[in-house]
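Participant: can you look at this prediction? I've put the sequence above it.
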Amino acid sequence: MSTITSHGQIDKHKESSFKRKVVIVIDPGHGGEDVGKPKRHTKSHFKNEADLNLDIALRVGGYFEERVGNVQIYYTRKTDRTISLNERVEFANRVKADYFISIHCNSLKDRNYKGTQVHIQSKTFPTTYGLASSINKELLKTGRKSRGIIDHDDRGHNLQVIQYTEMPGVLIECGFMSNSEEEIFLNSGKGQTYIASALYRGIRNFENLKVKPAPDKRYPYYRVQIGTTPNKNEITYKKYRKLNMQIDAVKENGKYSLYVGREYEKRYIDKLLATVKKRGFKDAFIKTFKKPVPQKITPKPKVEAPKKIEKDSTVVASKDTTSTPSNNKEEELHFYRIQIMSSDRKLDINKREFTNLGEAVYLFYDENSTNPYKYQVLVGKYYAKSKAVEVKEKVRKKGFPDAFIVTVKQSEARKSQDRYIPKNN
């Protein structure tokens, strides 16, 4: 799996930092051979759903990498490649993600439909529902129409990537490609920025809540066992294919137990069992999975060798390895800039949207970044924090609502690729 990582340490140069180490898996839906919803518009530069999902996903991850410390971002894919639903689920579970965010775009025959949808497994999961509500609130702030928070009951079916993942997860439908106005919005840099920043703020705000909802109750859960086999390759046989369900072969006691489904409510697993029996597996039955109880391991007592004391030995104090403030005055000096945007292409900072700010504007390029948005536009150079705060509010009102302050050590200041300096500066 491809990863982009902010390595978990608290970074004083970020806009904020989570109080705990947070792992987020961002899943751009579809990819490779699976284009998702095909583009409808005749414009050649418009994209299929898989490519739009990836564009938005990378922007969401980019916001976290630029602005938040103590976070680790993983992507299920960073390129246009084929990846199964099973692989997405297994990856998120393997890295023990705190949040799973799957990004999609919608399409319907009725071209009048507009708006966003936030899908979850169940509204009975307090943390998942709280996360979805926070994201939905931020999407509304961008002026997007919300079509609500939708769970298993509303849909009438499961979505595998939020059914089988073991952490709070949401699947966001960012808009309807079948609507010409929304398709233009989804293919625009402005539209993708609005959506990505809303997802970023929704997740960030939820994680920063002083009092969070109760944890999701994911145990017990239920599965339907359809049989056992000594050869797990049997699941490719016709009798299993006609079931038309995902079958998991789990090795137990020297054989493979074959399971379908994963439900958290008895009524749903009862319904699944009835369906499985109707399709020919008369001996199928429900199995309940309870939360594993960690085994206590009693540590073995350490046996220390007796210390040999040399005659007339002198005790020498060990070196203090804790960090101390640097005596290098240049390293202690710092100033503030305001970052207003990032881009995957070089920008002309002499355009009116930048010159109208009335402040010095700088374009930087970070060739070492793993984020595709390597170009950053920053404003000013201020040695007083109060002045930086004042300018941040000013540029937010002038069209850059996600602007934030960056602290730069004098010794680490980069050379800009381009700059605009107003005449009165």
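Facilitator: Looks like it arrived, so ask away. Numbers count the residues shown, from 1 in each chain.
Participant: drop to CA atoms for contacts and neighbour counts, all remaining ones
Facilitator: Noted.
Participant: which residues in the stretch 1-150 of the chain form strands?
Facilitator: Secondary structure of the stretch 1-150 of the chain (DSSP state E, counting those that start in this stretch): strands located at 16-28, 68-75, 99-106, 116-119, 146-150.
Participant: same list (these) but as TSV, adding mean neighbour count.
Facilitator: Output for the strands of the stretch 1-150 of the chain, formatted as TSV (neighbours: other CA atoms under 10 Å):
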stretch	mean neighbour count
strand 16-28	20
strand 68-75	23
strand 99-106	24
strand 116-119	24
strand 146-150	17
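Participant: out of those, which gets nearest to Glu183?
Facilitator: Closest of the strands of the stretch 1-150 of the chain to Glu183 is strand 99-106, at 9.5 Å (criterion: CA to CA).
Participant: what helices or strands is the closest one leaning on?
Facilitator: strand 16-28, helix 49-67, strand 169-176 (3 or more CA pairs under 8 Å, 6 or more residues apart in numbering; DSSP states H and E).
Participant: which one of those lies closest to Ile286?
Facilitator: Relative to Ile286, the nearest member of the helices and strands packed on strand 99-106 by CA to CA is strand 169-176, separated by 25.2 Å.
Participant: mind checking which of the strands of the stretch 1-150 of the chain is nearest Gln192?
Facilitator: Short answer: strand 99-106, nearest of these by CA to CA, at 11.5 Å.
Participant: downstream of the strand or helix carrying Phe354, the next helix or strand is which one?
Facilitator: Per DSSP states H and E: Phe354 is located in helix 352-355. Next helix or strand after helix 352-355 toward the C-terminus (DSSP H and E): strand 361-365.
Participant: quick check: buried residues in the helix holding Phe354?
Facilitator: Phe354 (16 or more other CA atoms under 10 Å).
Participant: same check, this time on stretch 386-400
Facilitator: Ala388, Val389, Val391, Lys392, Lys394, Val395, Phe400.
Participant: take a look at this one as well, against the first:
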Amino acid sequence: MWLKSNSRKNNLYLNFNSIFAMKLSSKLLKKLKEFINMRHSCINFLLTFNLILAAILGTYQTSFSQHISAYTLSKIVIDAGHGGKDPGAVGKISKEKDLTLAIAKKVGALIEKNLKDVKVIYTRTDDTFIPLNERSNIANKEGADLFISIHCNAAANKRVSGAETYVMGLHRSEENLNVAMRENAVISYEDGYNETYEGYDPNSAESFIIFSMLQNAFLKQSLNFAAIVQNDFKERAKRRDRGVRQAGFLVLWKTSMPSVLIEAGYISNSKEEQFLNSEYGQDIIASSIYRAIKSYKENVDELNKTVLELQQAQKSNENTQKSSTANSIEFKVQVSSSQNLLPDIEEKYKEFGNVSVVNFNGTYKYLVGGTPNYQEAVKYCNTIKSKVPDAFIVAIENGNIIRLSEALQKINKSE
């Protein structure tokens, strides 16, 4: 397990997926594939594997939750899908790589204009081929708080339309699997992809299933943001809402922050392709994504405000309790004692000031002075010893004498 921290203390991430990625070497992938192909049920294997992984992640998240600072939204990576020699999906009048870049730039421009405290990082700003793993590396190196990969979808059925947002996870349908495998197939453009992606085969459903289990640490935040995106697509852009989905996208695999992959529409649908190519279409899609980011940031900021208030209240309560403990203990100097109460005791010791009497186990203790500060009590006692050599310090808590060592121990704990 790694703990990844950048220079900002508010950006401490627990990167579980990296440790699993390291351990899932090519040999282990091969073993897992062999296991899946055994007569044991593949479904039972997947359920067991998921339960074990969830238990491990849950345990570590709980263990380290107290050490993780508040999650903020101050850096966002905008990833325009495909690029360069990788055109992505190809329609009748456009290529996916060009549409994603146009939308990505518009989203970034809206953030830079309206959210001054948020830094935008692009994985590409021109028609350049960027390997999938390098896209997540950019986000990790920058210490980003949110990763958004923008794509356009395609389907054999030309009538399919609408927008959907994916988070990393186990696919729930064959359709989700096909989308992920199509997007992941871009790695075939990369040299040595088998080593880079640790045995992942873009044509293998088994590889997809295994790798889709690896990015769970930020699933909840990713799902929350994805839901906001889909709501804005539906309400603002008036797009058909195809919902929030889970699938195993390599571009999301190693991101150590909440991450989503947005399919803004179907380039294989002629009407939707024209919409995505229009200035209005790109503006309304970009605006919807921006508004989702703004809403998500407001939620994060509000949560941080609430957490801060709770922390301050808790600290104040702890300080009050500590102060109460310290203030309830007082140090006095005992100058005499007797079995029977002596008359005129105040007159006898009035020169020392603040004379009091405490009955302790049937014996009357005659005390002078009084201070919550032990060092002051020591100095005071030393001055009295010139006239009362047997004088010594006693500790009083709530009117009762307690052991001096016990009093000092309580005060030390409260400081």
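Facilitator: Everything's here; your move. Since we're looking at a predicted model, the values are computed, not measured.
Participant: quick one: TM-score?
Facilitator: Overlay of the two chains. TM-score (TM-score structural alignment, normalised by the length of the second structure): 0.43; 187 aligned residues with a CA RMSD of 2.3 Å.
Participant: how about the helices in the stretch 251-400 of the second structure?
Facilitator: For the stretch 251-400 of the second structure, helices defined by DSSP state H, counting those that start in this stretch occupy the ranges 270-277, 279-327, 345-348, 374-384.
Participant: out of the ones you listed, which is closest to Leu367 of the second structure?
Facilitator: helix 345-348 (9.9 Å).
Participant: hmm, back to that, and the buried residues of stretch 386-400 of the first structure, which of them are in helices?
Facilitator: Among these, the members falling in helices (DSSP state H) are Ala388, Val389, Val391, Lys392, Lys394, Val395.
Participant: and what about the residue nearest to the second one when sequence neighbours are not counted, helix, strand or coil?
Facilitator: If I follow you right, that is Val389 of the first structure. Using CA to CA, 6 or more residues apart in numbering and skipping residues adjacent in sequence, the residue nearest Val389 of the first structure is Ile405, 7.4 Å away. Three-state call for Ile405 of the first structure (DSSP: H, G, I helix; E, B strand; the rest coil): strand.
Participant: separation between Ile405 of the first structure and Phe206 of the first structure?
Facilitator: 21 Å (CA to CA, to the nearest Å).
Participant: if we can go back for a sec, and the buried residues of stretch 386-400 of the first structure as TSV, adding distance to Arg67 of the first structure?
Facilitator: Formatted as TSV, these follow (distance: CA to CA, whole Å):
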residue	distance to Arg67 of the first structure
Ala388	16
Val389	16
Val391	18
Lys392	15
Lys394	19
Val395	17
Phe400	15
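Participant: which one of the residues you listed sits closest to Asn106 of the first structure?
Facilitator: Phe400 (27.8 Å).
Participant: Asp418 of the first structure touches Leu363, doesn't it?
Facilitator: Yes. Asp418 of the first structure is in contact with Leu363 according to CA atoms under 8 Å; the separation is 5.1 Å.
Participant: who's more crowded, these two?
Facilitator: The neighbour comparison of Asp418 of the first structure against Leu363 (other CA atoms under 10 Å) goes to Leu363, with 22 against 16.
Participant: isn't Thr325 of the second structure right up against Lys410?
Facilitator: Yes. Judged on CA under 8 Å, Thr325 of the second structure makes contact with Lys410 at a distance of 7.4 Å.
Participant: these two: who's more crowded?
Facilitator: Using other CA under 10 Å, the more surrounded residue of Thr325 of the second structure and Lys410 is Thr325, with 17 against 14.
Participant: now Glu207 of the first structure: how far from Asn70 of the first structure?
Facilitator: 12 Å.
Participant: flag every buried residue along stretch 198-208 of the first structure.
Facilitator: For stretch 198-208 of the first structure, by 16+ other CA under 10 Å, it's Ala198, Leu199, Tyr200, Arg201, Gly202, Ile203, Arg204, Phe206, Glu207.
Participant: same thing with stretch 220-238 of the second structure?
Facilitator: By neighbour count on 16+ other CA under 10 Å, the buried set for stretch 220-238 of the second structure is 221-223, 225-234, 237.
Participant: contacting residues for the closest residue to Asn133 of the second structure other than its chain neighbours?
Facilitator: Distance criterion CA to CA, 6+ apart; nearest residue to Asn133 of the second structure, sequence neighbours excluded, is Val251 at 6.2 Å. Contacts for Val251 of the second structure (CA atoms under 8 Å, 6 or more residues apart in numbering) come out as Leu132, Asn133, Arg135, Ser136, Ser149, Asn184.
Participant: tell me the SS of the fourth one?
Facilitator: Going back to what we said before, that points to Ser136 of the second structure. Classified using three-state DSSP, Ser136 of the second structure is helix.
Participant: test my guess that it contacts Leu252.
Facilitator: Yes. Between Ser136 of the second structure and Leu252 there is a contact at 6.8 Å, judged by CA under 8 Å.
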